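# Provided below are the primary sequence and the corresponding predicted coordinates.
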Amino acid sequence: MEHVPAATTSKAPAERFVGDVYLTPLHSGPPPSRLVAALVHFTPGARTNWHSHVLGQTLHCTEGNGLVGTRDGAVIVMRPGDTVHTPPGEEHWHGAASDSIFCHLALVEHLDGESATWHEPVSELDYRTAHTSTTR
């Protein structure tokens, strides 16, 4: 057993996010573990760019209201206690609703040192449309 002191929170890289997003690393296990976990805070309207994960991603909402959208237009609203899993290779984005902060645990696995492929920012139109086309 090992106690791991709290990590420093830092602003997420602007080339992968729209708006103000803050990351707090929680875990990055040495091999054979592939698990990487982080606590992610989004300010209202902030979101990731489109991206996918080689081994999928699990998100668990801890605070606020958020959205997760896919290229086919499906959108899930996340509230505290909700969990969403995106399968390997599915292009998606996630972020805060326009009127709420959003905080989630992000759990991914690395494969050969890689976990995500990043794409373009989510357009304002796609983001606004997501607020009216939710599946939950």
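Nice, I can see it.
# Could you use CA atoms for every contact and neighbour count after this?
OK.
# where exactly do the strands run in the protein?
In the chain, the segments counted as strands under DSSP state E are 10-11, 17-18, 21-28, 35-42, 47-48, 51-53, 57-64, 66-70, 75-78, 83-86, 92-96, 102-109, 116-118.
# now the angle from the fourth one to strand 21-28?
Yep, that's strand 35-42 we're talking about. Direction vectors for strand 35-42 and strand 21-28, defined by axes from the mean of the first three to the mean of the last three Cα atoms, to 10 degrees, enclose an angle of 160 degrees.
# Next, format the strands of the chain as a markdown table and append mean neighbour count and distance to T132.
As requested, the strands of the chain are exported to a markdown table (neighbours: other Cα atoms under 10 Å; distance: least, Cα to Cα, whole Å):
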| stretch | mean neighbour count | distance to T132 |
| --- | --- | --- |
| strand 10-11 | 12 | 29 |
| strand 17-18 | 21 | 20 |
| strand 21-28 | 18 | 23 |
| strand 35-42 | 21 | 20 |
| strand 47-48 | 26 | 17 |
| strand 51-53 | 21 | 22 |
| strand 57-64 | 20 | 18 |
| strand 66-70 | 23 | 11 |
| strand 75-78 | 22 | 9 |
| strand 83-86 | 16 | 19 |
| strand 92-96 | 27 | 14 |
| strand 102-109 | 23 | 18 |
| strand 116-118 | 16 | 25 |
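# will you turn those strands into a markdown table that also has distance to E124?
Compiled in a markdown table, these are given as follows (distance: least, Cα to Cα, whole Å):
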| stretch | distance to E124 |
| --- | --- |
| strand 10-11 | 21 |
| strand 17-18 | 10 |
| strand 21-28 | 17 |
| strand 35-42 | 16 |
| strand 47-48 | 11 |
| strand 51-53 | 16 |
| strand 57-64 | 21 |
| strand 66-70 | 13 |
| strand 75-78 | 15 |
| strand 83-86 | 22 |
| strand 92-96 | 13 |
| strand 102-109 | 18 |
| strand 116-118 | 18 |
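# take the one below as the second:
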Amino acid sequence: MSKDDTITSKDGLSKDFPLGEENVNYAKWFTGTSYLAGLGDPQLGTSNVTFEPGCRNWWHIHHKGGQVLICIAGRGWYQEEGKPAQELHPGDVVSIPPEVKHWHGAAKDSWFQHIALSVPAEGASAEWVEPVTDEQYASVEK
């Protein structure tokens, strides 16, 4: 799928933010297909991330700098290790502190988009830990 496809109109996704290209650079840390569109200055680390239904990223940790998710379309999930998953809808904002193991992605029956903002910090990095298993994912959909 390319950025020119009409996913935004037929699937209820944002018409205000670009879909972007298939997220091939980070695909090994996602289950399913996602799309990535950088927003503004690349140094800012701000992107629109679009998840197809059922797509989610792996458990991961932002070291030194955290992350903020601003949900803009569809329905998704966010979960911190050891806590129940939170269902996400447009307008929800998630502030993820540094060093918190978590994952986020789409509901099984909905596309999902969020703006991801990296919180700047000297030496900030992301550590991809392990996939969210099908069993873990299925448990949040019950």
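Okay, I see it. Bear in mind that the values here come from a model prediction, so they are computed numbers and not experimental data.
# And the residue most central in space within structure 1, how close does it get to A6 of structure 1?
Note on structure 1: the residue nearest the mean C-alpha position is H94, at 5.1 Å, using Cα atoms, centre = their mean. In this structure, H94 of structure 1 lies at 25 Å from A6 of structure 1, with Cα to Cα, to the nearest Å as the measure.
# Kindly report the same for F17 of structure 1.
Computed as Cα to Cα, the F17 of structure 1 to A6 of structure 1 distance reads 24 Å.
# Check I101 of structure 1 too.
22 Å.
# which one of those two has more residues nearby?
A count of neighbours by other Cα atoms under 10 Å puts I101 above the other of I101 of structure 1 and A6, at 18 against 9.
# I'd like to know how far F30 of structure 2 sits from E52 of structure 2.
Applying Cα to Cα, one obtains 11 Å for the distance of F30 of structure 2 from E52 of structure 2.
# got it, and A73 of structure 2?
12 Å.
# what residues do the two have in common as contacts?
Here A73 of structure 2 and E52 share the contacting residues 111-112, scored by Cα atoms under 8 Å, 6 or more residues apart in numbering.
# And Q79 of structure 2, what's its match in structure 1?
Across the two structures, Q79 of structure 2 finds its equivalent in G69 of structure 1, going by TM-score structural alignment.
# you'd agree its match is up against W93?
Yes: in this structure G69 of structure 1 lies within contact range of W93 using Cα atoms under 8 Å: 5.4 Å.
# how much does the lengthiest helix in structure 2 stray from structure 1?
Among the elements of type helix in structure 2, defined by DSSP state H, the one spanning the most residues is helix 134-140. When structure 1 is superposed, helix 134-140 of structure 2 averages 0.6 Å from its matched positions, counting by mean Cα distance after the TM-score superposition for structure 1.
# For P13 of structure 1, see how far away the counterpart of H62 of structure 2 in structure 1 is.
Residue-level alignment of H62 of structure 2 against structure 1, with TM-score structural alignment as criterion, gives H53. Distance from H53 of structure 1 to P13 of structure 1, counting by Cα to Cα: 17 Å.
# Repeat that for S28 of structure 1.
Spatial separation of S28 of structure 1 from P13 of structure 1 under the definition Cα to Cα is 19 Å.
# swap in A97 of structure 1?
Here A97 of structure 1 is placed at a distance of 20 Å from P13 of structure 1 (Cα to Cα).
# Quick one: residues contacting P13 of structure 1.
With contact set as Cα under 8 Å, 6+ apart, P13 of structure 1 has no partners.
# what residues are up against the counterpart of E21 of structure 2 in structure 1?
Using TM-score structural alignment to pair residues, one finds that E21 of structure 2 aligns to S10 in structure 1. When contacts are counted by Cα under 8 Å, 6+ apart, S10 of structure 1 touches 22-24.
# ditto for A27 of structure 2
The contact partners of A27 of structure 2, taken as Cα under 8 Å, 6+ apart, are 33-34.
# And the one 4 residues further on, by the same measure?
For T31 of structure 2, the contact set (Cα under 8 Å, 6+ apart) comprises 54-58, 131.
# for those, which one is nearest L44 of structure 2?
Comparing the contacts of T31 of structure 2 against L44 of structure 2 with Cα to Cα places N57 closest, at 20.9 Å.
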